[in-house]
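1. build me a model:
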Amino acid sequence: MFKTRGFSSRFQLSLSGPLPPDIYSATRLQEISLPSNNLSGFISDNIVNLTRLAKLELYGNTLAASYPAISLTMIDLLENDFTGNFPASLYSCKSLRAIRLGGNRLEGEIGTDVVQLKFLSFLSLSDTKLTNITKAIKILMHCKALNILFLPGNFLQEAMPTNDNIVGSSGFTNLRLLSLANCQLTGQLPIWLSKLKNLEVLFIHGNRIRGSIPGWLSTLPKLFFLDLDNNLLSGEFPKELCALPALVSHNL
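-> Down below sits the predicted model:
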């Protein structure tokens, strides 16, 4: 049942219960945006009838279902009750540009079919139960349009992949933000990060990374934000980082 929360200086609507079945007959619908409510139950497979639906924004509910294989450009189902492996049906949504599925109970590995999402620029899978960070990096580096990649709270206690060749010269060519925070990753900071020449923001906090802070981080020409807090790093702060191009002011 849909219920209203009441009136204040700003109208607020609090929805509860399942999505109404009539919504799947609205074939001209282009957007569903009902975040932060108390919606529950399953998203019907009939959602495939909404052939014009481009944006599905239902974060902050307790919905569960199979994922729709339709012409979406954005799907935001953050903090719901989805379970199982990363949904393979999303790989057929060729127009997808943004996926946010964090805070669900996903598990398993990211499949190679994600490379088919040619326009995918934003991917957030924070705080799920994904495994095999090495495979994930090898696959995701081929997503050429990827700008933002949030993977915190996954790959728990795995080793940070250190193979220099895990990222090729054409990998992550447009990546601007990478988060591998709070994964309890072990090992050292890998030199393949130095290949991410468009990287601006790097979150590695909340891991078990050892060793010293490498001076080669200064070779990232656009890096301006680096968070290495709550690791097991030791040694001196490398003076090379003071010369990061994005931190140097030319107005002095």
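2. could you use CA atoms for every contact and neighbour count after this?
-> OK.
3. quick one: contacts for the residue most central in space within the chain?
-> To find the centre residue of the chain, average its C-alpha atoms and take the closest one (C-alpha atoms, centre = their mean): that gives Ser124, at 1.4 Å. When contacts are counted by C-alpha atoms under 8 Å, 6 or more residues apart in numbering, Ser124 is found next to 99-102, 148-151.
4. now do the helices in the stretch 1-150 of the chain.
-> Counting by DSSP state H, counting those that start in this stretch, one finds helices in the stretch 1-150 of the chain at the ranges 133-140.
5. and the strands in it?
-> Along the stretch 1-150 of the chain, the segments classed as strands by DSSP state E, counting those that start in this stretch run 16-17, 31-33, 38-42, 55-57, 62-64, 74-76, 83-85, 98-100, 105-108, 122-124, 129-130, 148-150.
6. save those strands as TSV, and put in distance to Leu232 too.
-> Conversion of these to TSV gives the following (distance: least, C-alpha to C-alpha, whole Å):
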stretch	distance to Leu232
strand 16-17	45
strand 31-33	42
strand 38-42	41
strand 55-57	39
strand 62-64	37
strand 74-76	34
strand 83-85	32
strand 98-100	30
strand 105-108	27
strand 122-124	26
strand 129-130	23
strand 148-150	22
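7. next one: Leu53 from Pro35, what distance?
-> Counting by C-alpha to C-alpha, to the nearest Å, the separation of Leu53 from Pro35 is 16 Å.
8. which of those two has more neighbours?
-> A side-by-side neighbour count of Leu53 and Pro35, using other C-alpha atoms under 10 Å, places Leu53 first with 21 against 18.
9. please name the nearest non-neighbouring residue to that one.
-> Counting by C-alpha to C-alpha, 6 or more residues apart in numbering, Gln30 is the residue found nearest to Leu53 once chain neighbours are left out, at 4.0 Å.
10. and Asn80, by the same measure?
-> Computed as C-alpha to C-alpha, 6+ apart, the closest residue to Asn80 that is not its neighbour in sequence is Thr62, at 4.4 Å.
11. now the other sequence, so there's something to compare against:
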Amino acid sequence: MSWKDAQNAFFLGLSYNKLTLFPGKDFKNVTLPPLEALSLASCNLVEFPPFIQELDPLGSIDVGNNDIKSIPCGMWRKRNLQSLFAYGNSLTGRISPLICNLKSLVILDFSYNNLSGVRPSCLGSISQSLQAWMLQGNKLVGPIPQTYMAGSNLKMIDFSNNTLKGKLPRALVNCKRLEFLDVSHNQINDSFPYWLSTLPELKVIALRSNEFHGAIMCPTRCTFLKLHIIDLSHNEFSRNLAPEMIRNWNP
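-> The predicted structure is shown next:
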């Protein structure tokens, strides 16, 4: 049973307050209610609330827009966790590869932090559950993870505003439900990704401010079936832009 369907589920919303946690408080001997969702966004927090690690059935956590600098290792043992929002904090260092233990994860939002290094490659293939993967506005480097499993449920990928290099992973063609792809403001060096036209649900492609080059063309006729927005600005594309190239797109 998912956390949304659980009986006697309890949601606690404390967002937009000025809370203070008592340092060193031991919650192991404290009986806590069966929380399924907890919202502590914009609460002036400077550390990850330790009692969260004791909430085994917790399915959704929102600690966005605080000043949290790290996430405790105990969080990576939460097998029921489906949504983790930690956007707009002060997270530093690498994303722990232990995050791939979260087999039920549907939404991961670590956007606008100070995370660095490379992303755990397993996130593209840990399970079929992950739908939204948001890492924009960090200091991530290196190539984009190349592995995406067949049957992936990914609908949204936002890696914009980092320092990613290399090529777009061709394995993205396995993400048949992908609707939104944003890798703008990186250092990706690749040719026009015409192969994205095979994704039947893709609506937004943002490649702005990278090092894409060559002609904007497809080897054969390509039709982006549901495309609404494509941003190719501030790259190194060249050669003629054939009118039929755009006419073939079918938003």
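12. overlay the chains and give the TM-score.
-> For these two chains in superposition, a TM-score of 0.74 is obtained (TM-score structural alignment, normalised by the length of structure 2); 216 aligned residues with a C-alpha RMSD of 2.9 Å.
13. ok, back up a step: counterpart of the residue nearest to Leu53 of structure 1 in structure 2?
-> Using TM-score structural alignment, the partner of Gln30 of structure 1 in structure 2 is Phe10.
14. likewise for Thr83 of structure 1?
-> Alignment of Thr83 of structure 1 against structure 2 is given by TM-score structural alignment, with Lys69 as its counterpart.
15. and what of Asn61 of structure 1?
-> Alignment of Asn61 of structure 1 against structure 2 is given by TM-score structural alignment, with Cys43 as its counterpart.
16. could you count how many residues lie near its match?
-> Cys43 of structure 2 has 19 neighbours, counted by other C-alpha under 10 Å.
17. my guess is it meets Gly13, correct?
-> No - contact between Cys43 of structure 2 and Gly13 fails when scored by C-alpha atoms under 8 Å: they sit 10.8 Å apart.
18. ok, Trp76 of structure 2 to Asn101 of structure 2 distance?
-> Taken as C-alpha to C-alpha, the spacing of Trp76 of structure 2 relative to Asn101 of structure 2 amounts to 6 Å.
19. looking at this, Leu172 of structure 2 is in a helix?
-> Yes - the assignment for Leu172 of structure 2, made by DSSP: H, G, I helix; E, B strand; the rest coil, places it in a helix.
20. close enough to count as contact, it and Pro145?
-> No - with contact defined as C-alpha under 8 Å, Leu172 of structure 2 does not count as touching Pro145 (9.9 Å).
21. neighbour count: the two, which is higher?
-> A count of neighbours by other C-alpha under 10 Å puts Leu172 above the other of Leu172 of structure 2 and Pro145, at 22 against 19.
22. structure 1: which residue goes with the more buried one?
-> Under the alignment (TM-score structural alignment), Leu172 of structure 2 pairs with Leu193 of structure 1.
23. got the contact list for its match?
-> Leu217.
24. swap in Asn207 of structure 1?
-> Per C-alpha under 8 Å, 6+ apart, neighbours of Asn207 of structure 1: 181-186, 230-232.
25. and these, which of them are buried?
-> Burial by neighbour count, 16 or more other C-alpha atoms under 10 Å: within the contacts of Asn207 of structure 1 this picks out 181-186, 231-232.
26. and which of those residues is nearest Ile75 of structure 1?
-> Taking C-alpha to C-alpha as the measure, Ala181 is the one of those closest to Ile75 of structure 1, at 22.9 Å.
27. aligned partner of the closest one in structure 2?
-> Per TM-score structural alignment, the equivalent position to Ala181 of structure 1 in structure 2 is Ser160.
28. picking that back up, hang on, the match of Gln30 of structure 1 packs against Leu32?
-> No - counting by C-alpha under 8 Å, Leu32 is not a contact partner of Phe10 of structure 2; they are 10.9 Å apart.
29. any idea how far the match of Gln30 of structure 1 is from Leu55 of structure 2?
-> Noted for Phe10 of structure 2: a distance of 12 Å to Leu55 of structure 2, by C-alpha to C-alpha.
30. show me whatever sits in contact with both of those two.
-> When contacts are counted by C-alpha under 8 Å, 6+ apart, Phe10 of structure 2 and Leu55 have 34-35 as shared neighbours.
31. which of the two has more neighbours?
-> Between Phe10 of structure 2 and Leu55, counting by other C-alpha under 10 Å, Leu55 is the more crowded of the two (18 against 15).
32. got a list of what the more buried one touches?
-> Counting by C-alpha under 8 Å, 6+ apart, Leu55 of structure 2 makes contact with 32, 34-35.
33. nearest to Asn114 of structure 2, of those?
-> When the contacts of Leu55 of structure 2 are compared for distance to Asn114 of structure 2 (C-alpha to C-alpha), Leu35 comes out closest, at 29.4 Å.
34. correct me, but that closest one touches Pro57?
-> Yes - distance between Leu35 of structure 2 and Pro57: 6.8 Å, which falls inside the contact criterion (C-alpha under 8 Å).
35. overlap in contacts of the two?
-> Taking C-alpha under 8 Å, 6+ apart as the contact rule, Leu35 of structure 2 and Pro57 have no neighbour in common.
36. what about Ser116 of structure 2, distance to Ile95 of structure 2?
-> 8 Å.
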